[in-house]
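[1] Sequence plus predicted model, see below.
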Amino acid sequence: MSGRGEYGAGRSHGVQPSGTRRLRGAAALLLSAATGLGLATFSGKLTGNPFTARAQELTGAAIAVDRAGSGTGDTVAAFDSSSAGMRDTGHAASPLPVVADDHAPFDMAGERRRVGPAPGAALAMHAEPAPFALQADVPAEPAVGRGAPETGTGTATPGAASGNAATPATPAPAAATPGATHPTAASVPDAAAPGATVPARLTEMIGNQLIRFTPNVGEQQALAAFYGARGYQPVFTGGKGIAPLGQIALDQFAASAVEGLNPADYLVPALPASPSDTQLAEMELRLAATTLLYARHVQSGRFDPKIISKDVDPSPTVPDPAAVLATVSTAPNARAAFESFAPQYDEYRLLKTQLARLMTEGQAVSHAAIPPGPSLRPGDNDPRVPLLRARLGIGGAPEDSVYDPMLVDAVREFQRLSGQSADGIVGRGTLAALNAGASGDRLHDIVANMERWRWVPHDVAPVYVMVNIPEYMVRIVVNEQAVHETRVVVGKPENQTPIMSENMQYAVFNPSWNVPPGIIRNEMLPKLMADPYALERQGIDVVRNGRIIDPGSVNWSRGAQGYSFRQAPGERNALGRMKFMFPNKHAVYLHDTPSRSLFSRDRRAFSHGCVRVHEPLAFAEALFAVGSPGEGWSQQRLSRLVGGNEKSLPLKQRFPVHLVYFTTYVDGTGQLVTREDIYGTNAATKAILGLDGTRRVADRGAAVRPR
């Protein structure tokens, strides 16, 4: 509901790279792994390059999770619900299980997850894409991407860059530290030791050639300031070649496919056997600029998400390029510093592990899409049954078109894994889930969802609320453990719940509903023209100049300009008994609803954009237990606020609310789950990333709006 309250009860019917441009074997596979030509999978022995080492590391150890499939797996709870005054903590099941020890190196399980009772259905949930043709020739220079907007959205690092011009003026080099001497090419003899004139070469290049290395103005300024402050001494190179930090950077770029990125975007031409100082300086700046590009891509994304639609309005944390250079050049563990730019949410790490697993398991399986049609029920005879059998791996004669019990059981298991009612009926939702992986798109879905994790603010708040729109669920998360979860109703495709983050501030009990203009224009005005008293019978008053007027005295054919519509508190109020406020420009919030029967449906996209919450008193109890701890806001005490006039109850501690859109995630049982792309946002993400075979981002051209 976009300010939107709700109107009516919604209805539904139904490595270091080689110096050559040609790459072979594992290197070529690696580069194709995340290109717009598709994500390839590896076969054969996985040794000899940074990607395979990283993939093996990711799939080499088990994750400790609690019995609910979430939390830290520690014997001591991270959150004591009873001491906070909570009577019911929900199921403590987050969308994904969580890493056992935040301070330990992150290693993930290598063994396959346990498959459910219907192996064909479970394997169908892990369908992998068919291999694509590999690119043998790659550009000698890294392609520079535009990345997320540079306007400091989200909680950006202090000093985050802003602005991005296509042809910026190259900034003058920053002043060196006091007492430092600016080297020049003329001041150092040509016969000096190898590397002696690198500072002079860097001075010249930074002075007038930075646009060759990055078109991003903020990054140019950061490079000039960074090298100026260190007297133009190199950090990624040294002596006659690559310094240890430079090799770590090259390894990170080459293994970037494990982060769902495209290694071709971070290629740096190799140094010759005996490089000149000019070549060393070139390599120094290329490594530095590519480090900035990599950090920006892996932390805040490869394109501006707002190009998808007005309802895609997240707050990615664009890294401050000066802070990036300072971090990687001074950190005791440079590799850990590089890895810190990736999203630090446990759910992202689990997707990362699934990506590594799928990329190392071998050839993918492709399935034909099952065409639409009437719901398929047990016993039905339907020509689509052979396709359904093939999709779920259930044997049968090609001409066997009977939906028999064995196939029904496989469908039920598939439905369970995809979060649907396991009724064995292949309706619209089940068909969409089946077809989500039918084109061999599993890897692409993981990459697209990892990209959307970069849109969530980078700092992981100790407490946050997360609504996963395609899952129709909301969770209250403390220390990466879900302490409460419940079902929600989200916006219809034509009234989408926005993707965004803001801070939860207060709750309102017995709210009035001020009807937003869009609902007045599109839904209420036609009713008033047919029957001036239609809204009055629903408890909605027509207000002009602060006074309630007789709707029969207005000629509604002239429009509703100058009139407002308000529904007083009460049982019929579209907001129900309470709403939970995180003020935002989209005017959406979480709230109760009188249309409670909708929560029993699997597909719950019925609102005007706001998020309707099942069992709102239980949600309010959990919310105030973490937002106003120790104050004893039990359900019983909160229920005394229900009834009468509107009342506001502020939270003592504010925390973020993330409205997110993850169609592929790992659930509490460790299963990789895919949900229906109800708004088409996942498809748009894949298209912009070029996962459909056409590259649209991370190149020198502008990103294209998806069509």
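    Here it is on my side, so go on. Residues are numbered from 1 along each chain as shown.
[2] CA atoms for contacts and neighbours, from now on please.
    Fine.
[3] ok, Ala622 to Tyr266 distance?
    As defined by Cα to Cα, to the nearest Å, Ala622 lies at a distance of 45 Å from Tyr266.
[4] just checking, what's the longest strand in this protein?
    Secondary structure of the chain read by DSSP state E shows that its longest strand is strand 647-660.
[5] now for it, which elements pack on it?
    Contact analysis of strand 647-660 by 3 or more Cα pairs under 8 Å, 6 or more residues apart in numbering; DSSP states H and E lists strand 463-468, strand 500-509, helix 616-627 as its packing neighbours.
[6] what's the longest helix in the protein?
    In the chain, taking DSSP state H as the definition, the longest helix is helix 277-300.
[7] And that helix, what's buried?
    Counting neighbours by 16 or more other Cα atoms under 10 Å, one finds that the buried residues in helix 277-300 are 277-300.
[8] follow-up on the earlier one: what angle sits between the longest strand of the chain and helix 616-627?
    Computed by axes from the mean of the first three to the mean of the last three Cα atoms, to 10 degrees, the angle separating strand 647-660 from helix 616-627 equals 90 degrees.
[9] So which bits of strand 647-660 are buried?
    Burial within strand 647-660, assessed by neighbour count using 16+ other Cα under 10 Å, is assigned to 648, 650-651, 654-660.
[10] Over to stretch 320-327?
    In stretch 320-327, counting by 16+ other Cα under 10 Å, buried: 320-325, 327.
[11] now swap in stretch 610-625 and tell me
    Buried residues in stretch 610-625, counting neighbours by 16+ other Cα under 10 Å, are found at 610-614, 616-625.
[12] How about Gly562: what's its closest non-neighbour residue?
    The shortest distance from Gly562 to any residue other than its chain neighbours is 6.6 Å, reached at Arg544 (Cα to Cα, 6 or more residues apart in numbering).
[13] give the contact list for Asp311.
    Shown here is Asp311, whose contacts under the criterion Cα atoms under 8 Å, 6 or more residues apart in numbering are 496-499.
[14] one step back: number of residues surrounding the residue nearest to Gly562?
    Other residues within reach of Arg544 by the criterion other Cα atoms under 10 Å amount to 13.
[15] for the one 4 residues further on, same thing?
    For Ile548, the tally of surrounding residues (other Cα under 10 Å) stands at 14.
[16] if I look at the residue nearest to it when sequence neighbours are not counted, how far off is Pro516?
    By the measure of Cα to Cα, 6+ apart, the closest residue to Ile548 outside its immediate chain neighbours is Val542, 5.6 Å from it. Using Cα to Cα, we find Val542 at a distance of 13 Å from Pro516.
[17] and here's the other structure:
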Amino acid sequence: MAIAATFLAVSTTSALAQSDPPRPSAAELAIDAAIPLPEPANVPPPTASDFKPDTTATVSPNPGKAPEGATKPADTAAAPSIEPTTNDPGKTIAAPPTASPATATAPEPGKDPVKAASNVPAADQPVAERLRDMMATKATRYFDRKTERAAVEKFYTGRDYAPIWTQGGNLTAAAKGVISRLKEAAADGLNPADYPVPDFAAAASAPDALAEADLKLTESMLDYARQAQSGRMHWSQVSADIQYPEHPIDPSEVLANVTGAKDASAALDGYNPPHKLYKLLKAKLAELRGVGDGAPIIIEDGEALKYTAARGKNAPEADAQMSDPRVPKLRAKLGITENADDIRYDAKVAAAVRKFQESVDLKPTGVLDDRTVKALNTPKRDKQIDTVIVNMERWRWLPRDLGAPAIGDAYVILNIPDYTLKVMQRGAQVWTTRVVTGKPGQHATPLLSETMKFITVNPTWNVPPSIIYNEYLPALQQDPTVLDRMGLRLERARDGSIHISQPPGEANALGRVRFNFPNKFLVYQHDTPDKNLFARDERAFSHGCMRVQYPDQYAAVLLNITMPNERYTPERIRSMYGSSEIDLKFPTPIPVNITYQTAFVDDAGKLQFRKDVYGRDGTMISILKNNRGKDLENVVAHAQPNYSRPKGPLPSAVNVSDNSFSSGSSSPNFFERLFGGGGQPTPPAPVGRPSRRVFTR
């Protein structure tokens, strides 16, 4: 190309020197024809041997400088045609000097730039062209999520639309790994029917079919990664009192990670939760299904199979039967051991299909149709299996890293249905205790992940609005002295809002210690004067907060994790008990994870089940069975309920504190009153309130 472009420059220079250039001769037209036109294919550039030397052409003695008055090389390369330097057929053209790169690559005006050669192998180019067309016109059919569609388009563009999963029509190692993982999705508590695997063998001879299969497998892979990491439903579908941090997949990362991995199956499996308790549940799920480490039998899609009895007395029975290579798998799936390798869809197979259809509420026709195949591939269900699956699903909602790395991956995990709290560090249990949790219904303890920032010794109980407006104010209408008898103080702001609090002391509803992890649900962990409830097996009695059986020990454990050199003991904590609030702030906050595990594996390796006290399992099983959670994109807002102010005046006998607080910006809001500021400077206590001491390290 460089030689050809320079040839153009010299030819045009000679042409300009003649006032009336003659028409090209046949020989000169032959020269034009000898110059190859640019094509997408890899055509080698012309060399000096492709042209005869021209002894009459004038060449500049300085190859780096064009003759005076000549056209610039860049302009020459853009000329629409080649002008001859002579019409003498006996004269030849000399080889021009080598042209610069700029001269060689400049496009001709009015023509498209020369396309770079494709890196796609010739065998895959037809499929690549179809993939290019399908991504331009049908991408939303396969990828309805905007971020995934953009990532897929970018990934295919980066490889010139070469197919991801095949080479020359044959499956790659990555494709085989992905297909294996998708077919074993039931082992992960997922449904293989949600991740269909296209039939590449049937598509091998048709570029259109191969391109579509490539996109479908990409779609199924992304669906699996997303649901394995974040769940098949969003937690907001289950209840308004659940809030965990979002951790969606990055589709670009998934594509690069899985296609570039040595083991694509393991790479895709890596999007499942890494937690030990999740993996133990997965092993128990396999035991419940009776499949051990083996993969479930999957019946491929195909034509409908129907048994037809032989007609006539002398007609052979075998002649009336359909045959299909899927029948041996079908026999194994339905428990037919006789003639296990027989491919005929005989009377026994049809009867077994009919019985299966009745068990899953399908019309018992005995015909193996698409709906029956899908039902056969849906994992076996029973109550225990369903319970394990929804608990595996809830593990997908939790953060991948439960603890804080700076303090040995320490964290607190509380299991509501088991009424237990555990402190974990470096993968081992450090301490555990019993807890009391919220009542079912309106006072259920929320599921959340937050960080505990400090502990308050001798806390003031600032009564939540739900209790004030739903319980205490109605009680005041019946007995105006009830708050005084309970040791509670009522204050009314200028805007009419009510604040009720209880000062520190032995009778305080929060006991002697409060554990603060500020959250939108306004719940925390605390001590309690009602110790008798810890002796019960079922302990759902609170208004949503979590009561801890041994708060002095709990406080010492947490403080020693965050400040090991201080050597806190339960005795040291108890020595702080008094009438003034004391905040002990953590240099490193400790993550707190409130969970709902109705099925878990204990330390002895035994599968344990607990009562579904809040009905979370039932809601989730219904969503999964009806497939209502697969494509949810909208997250339900979680706002605290609005409580209307009391209508009319309070009863005349109600004792309202003289130090009624202002609703101005300088006063602490309810969130600050409840959690003590959460690490912010403590606001000055109103006159008459107990003083607060703050300990920071």
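    Great, that's in hand. In this text, all values refer to a predicted model and were calculated from it rather than measured experimentally.
[18] related to what we said a few turns ago, so for Val542 and Pro516 of the first structure, which sits in the more crowded spot?
    In this view Val542 of the first structure and Pro516 are compared by other Cα under 10 Å, and Val542 has more residues nearby, 21 against 18.
[19] in a strand, that's where the more buried one is, yeah?
    Yes. The assignment for Val542 of the first structure by DSSP: H, G, I helix; E, B strand; the rest coil puts it in a strand.
[20] Can you tell me what it aligns to in the second structure?
    Mapped onto the second structure by TM-score structural alignment, Val542 of the first structure lines up with Leu490.
[21] Looks like its match contacts Pro503 (just checking).
    No. Checked against Cα atoms under 8 Å, the pair Leu490 of the second structure and Pro503 is beyond contact range at 11.5 Å.
[22] how about stretch 426-442 of the second structure: buried residues?
    Taking 16+ other Cα under 10 Å as the neighbour-count basis, stretch 426-442 of the second structure is seen to contain the buried residues 430, 432-440.
[23] In helices, which of those residues appear?
    Reading helices off these, I find no matches (DSSP H).
[24] where exactly do the helices run in the stretch 601-707 of the first structure?
    With DSSP state H, counting those that start in this stretch applied, the stretch 601-707 of the first structure shows helices at 616-627, 635-639, 681-689, listed in chain order.
[25] Val188 of the first structure is nearest to which of these?
    Nearest to Val188 of the first structure, of all the helices of the stretch 601-707 of the first structure, is helix 681-689, at 46.6 Å by Cα to Cα.
[26] Give the aligned range of the closest one in the second structure.
    Taking TM-score structural alignment, helix 681-689 of the first structure hits residues 616-624 over in the second structure.
[27] so how much does that stretch differ from the first structure once superposed?
    For stretch 616-624 of the second structure, the mean deviation from the first structure after alignment is 0.7 Å (mean Cα distance after the TM-score superposition for the first structure).
[28] Would you mark the buried spots in that stretch?
    Within stretch 616-624 of the second structure, the residues that qualify as buried by neighbour count (16+ other Cα under 10 Å) are 617, 620-621, 623-624.
[29] Between those residues, which sits nearest Pro163 of the second structure?
    Of all these, the one with the least separation from Pro163 of the second structure (Cα to Cα) is Leu624, at 33.3 Å.
[30] about what we covered before: what's the matching range in the second structure for the longest helix of the first structure?
    In the comparison with the second structure, helix 277-300 of the first structure aligns to the range 207-230 (TM-score structural alignment).
[31] hmm, who's touching that stretch?
    With contact meaning Cα under 8 Å, 6+ apart, stretch 207-230 of the second structure is reached by 126-128, 130-131, 142-143, 163-166, 169, 178, 182, 188, 190, 194-200, 203-204, 246-249, 251, 254, 268, 271-273, 396-397.
[32] so what's the corresponding residue of the second structure for Leu598 of the first structure closest to, chain neighbours aside?
    Under the alignment by TM-score structural alignment, Leu598 of the first structure pairs with Leu533 in the second structure. In space, Leu533 of the second structure comes closest to Arg539 once its chain neighbours are excluded; the distance is 6.7 Å by Cα to Cα, 6+ apart.
[33] Can you name the residues that contact that neighbour?
    419, 435-437, 533.
[34] mind running it again at 10 Å?
    416-420, 434-439, 533, 547 (Cα atoms under 10 Å, 6 or more residues apart in numbering).
[35] got it, and Gln252 of the first structure?
    Applying Cα under 10 Å, 6+ apart, we find Gln252 of the first structure in contact with 15-16, 50-51, 54, 246, 258-259, 263, 266, 291, 294, 335, 338-339.
[36] Check Pro50 of the first structure too.
    Applying Cα under 10 Å, 6+ apart as the definition, the contact partners of Pro50 of the first structure turn out to be 15-16, 27, 30, 56, 248, 250-256.
[37] Closest one of the contacts of Gln252 of the first structure to Gln354 of the first structure?
    Gln354 of the first structure has its nearest neighbour among those in Val258, at 9.7 Å by Cα to Cα.
[38] Doesn't the closest one lie inside a helix?
    Yes. Residue assignment for Val258 of the first structure, taken from three-state DSSP, places it within a helix.
[39] count of residues packed around Arg159 of the second structure?
    Arg159 of the second structure: 14 neighbours (other Cα under 10 Å).
[40] An error on my part: the question was meant for Leu402 of the second structure.
    Applying other Cα under 10 Å, I find that Leu402 of the second structure has 19 neighbouring residues.
[41] same question, Asp194 of the second structure
    Other residues near Asp194 of the second structure number 17, with proximity taken as other Cα under 10 Å.
[42] any idea how far Leu584 of the second structure is from the counterpart of Ala507 of the first structure in the second structure?
    Residue correspondence to the second structure (TM-score structural alignment): Ala507 of the first structure is matched to Ile455. Using Cα to Cα, Ile455 of the second structure is found at 5 Å from Leu584 of the second structure.
[43] one step back: and what about the match of Leu598 of the first structure, helix, strand or coil?
    In the three-state summary, Leu533 of the second structure is assigned as helix, counting by three-state DSSP.
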